[in-house]
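In: Quick one: sequence and predicted model below, then my questions.
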Amino acid sequence: MQVELIDEGQKLTEKQRQIILDLIDQAGLKIAAPAQAELDITIVDNHTIRQLNRDYRDIDRATDVLSFALMEGEEPVDWSTISMKEGQEPLNLHLGDIIISIERAIEQATEYKHSLERELGFLAVHGFLHLNGYDHQTAEAEKEMFGIQEEVLSDYGLTR
């Protein structure tokens, strides 16, 4: 999977950058996303994410993570049903964009009493799952999405 990680304020350490990239790869394997999938993750401040939240969701406040999926649907994408014709070159598939507020991540890590790395990882995986059609609008969907998130984070060693 190709991930472009843009740190607008240059706030991430190299370790934090690598954790985010590793977790996206791990989450991609977990849901069997295609290896040629692409996405962008941008780390911003509260002011920037508030503007995006206001402009695209009509909610005038900072949030922790926003996902802008290019493939919107009612159900999670079942990648096993999407196949290439024999001999066809695999196309790069841009899933969308994840925007994370570093300031909200720091606040939430303190509030939840876990590391910033765990919070950044949670937000990245959460956003990635949204790009792939997962949501938490019903109790059943939330259980599935949060179960995947926790499994990916735990397997990586980022527990609460």
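Out: Okay, I see it.
In: okay, CA-based contacts and neighbour counts for the rest of this
Out: Fine.
In: sec struct for residue 43, please.
Out: With DSSP: H, G, I helix; E, B strand; the rest coil as the basis, residue 43 sits in strand.
In: try residue 10
Out: Three-state call for residue 10 (three-state DSSP): coil.
In: residues contacting it?
Out: Contact analysis of residue 10 by CA atoms under 8 Å, 6 or more residues apart in numbering lists nothing.
In: what's the host helix or strand of residue 143 in contact with?
Out: Residue 143 is part of helix 139-156, with elements assigned from DSSP states H and E. Outside helix 139-156, the residues within contact range by CA under 8 Å, 6+ apart are 23, 26-27, 30, 118, 121-122, 125-126, 129, 134-136, 159.
In: What's the ChimeraX syntax to select whichever of these are buried?
Out: In ChimeraX, a selection of the buried entries from these looks like this (16 or more other CA atoms under 10 Å):
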select :23,26,27,118,121,122,125,126,129,134,135
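In: ok, and here's another one to check against it:
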Amino acid sequence: MIQFFNEDIDFKVPQSRITKKWLLNIIEAEGFHLNQLNYIFCSDEYLLKINQQYLEHDFYTDIITFDNSEEDNHIEGDIFISIDRVKENATLHQKTFEEELLRVLAHGVLHLVGYDDLEDEQELQMRAKEDHYLSKL
């Protein structure tokens, strides 16, 4: 089950039904089973507080993913997304808001299935996976 929530903002995912199906397809294509996935949309300030409290990072970010799964190859997690940051990154990368939002939604799932982006090579692999799944939508 995939659910969308808001914390301190009012936001609705465009075409949420199609988006949920697309996210489930990513999970299944990566060989995982979905238990529960919550996306929580929020402001920059809200996500900054989470970043400081849980990760001890003092900077803005577009996404923070918490993996709550207890079984291998099962997805259970919470993904926090700053809509402020998605809007800014869309402008910065000359993408539409919707394109950037979909990239970030996929990015969180890819973290949960084991992809990372801390090193340059990992980031390239993550971008390639994002592009691959965006082309499937």
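Out: Structure received. Because the structure is predicted, anything quoted here is derived from the model rather than measured.
In: Quick TM-score on the pair, please.
Out: Remark: TM-score between the superposed chains equals 0.85 [TM-score structural alignment, normalised by the length of structure 2]; 135 aligned residues with a CA RMSD of 2.2 Å.
In: about what we covered before: restricted to helices, list the contacts of helix 139-156 of structure 1.
Out: Under the assignment DSSP state H, the contacts of helix 139-156 of structure 1 contribute 23, 26, 27, 30, 118, 121, 122, 125, 126, 129 to helices.
In: Can you find the partner of the fifth one in structure 2?
Out: The pairwise alignment with structure 2 assigns residue 118 of structure 1 to residue 99, based on TM-score structural alignment.
In: and that match, how far is that from residue 135 of structure 2?
Out: Going from residue 99 of structure 2 to residue 135 of structure 2 by CA to CA, to the nearest Å gives 11 Å.
In: hang on, the earlier thing: let me know the helix or strand that the residue lying closest to the match of residue 118 of structure 1 once chain neighbours are set aside is in.
Out: Of all residues not flanking residue 99 of structure 2 in the chain, residue 90 sits nearest, at 7.7 Å (CA to CA, 6 or more residues apart in numbering). Assessed by DSSP H and E, residue 90 of structure 2 sits inside helix 83-92.
In: average gap between that helix and structure 1?
Out: In the superposition with structure 1, the average deviation recorded for helix 83-92 of structure 2 is 0.6 Å (mean CA distance after the TM-score superposition for structure 1).
In: contact partners of that helix?
Out: Outside of helix 83-92 of structure 2, the residues within contact range by CA under 8 Å, 6+ apart are 41-44, 60-62, 96-97, 99-101, 104.
In: right, and out of those residues, which lies closest to residue 74 of structure 2?
Out: Nearest to residue 74 of structure 2 out of the contacts of helix 83-92 of structure 2 is residue 104 (CA to CA; 20.2 Å).
In: That closest one: what's it in contact with?
Out: So residue 104 of structure 2 contacts 62, 63, 81, 86 (CA under 8 Å, 6+ apart).
In: Tell me the counterpart of the third one in structure 1.
Out: So the one you mean is residue 81 of structure 2. Residue 81 of structure 2 maps onto residue 100 in structure 1, by TM-score structural alignment.
In: How about the contacts made by its match?
Out: Neighbouring residues of residue 100 of structure 1 by CA under 8 Å, 6+ apart: 41, 42, 43, 44, 49, 64, 65, 66, 123, 124.
In: Residue 5 of structure 2 now?
Out: Residue 5 of structure 2 is in contact with 38, 39, 40, 41, counting by CA under 8 Å, 6+ apart.
In: Tally up the residues packed near the counterpart of the last one in structure 1, please.
Out: Just to be clear, that refers to residue 41 of structure 2. Aligned counterpart of residue 41 of structure 2 in structure 1: residue 43 (TM-score structural alignment). Close neighbours of residue 43 of structure 1, defined as other CA atoms under 10 Å, add up to 22.
In: Fine by me, thanks again.
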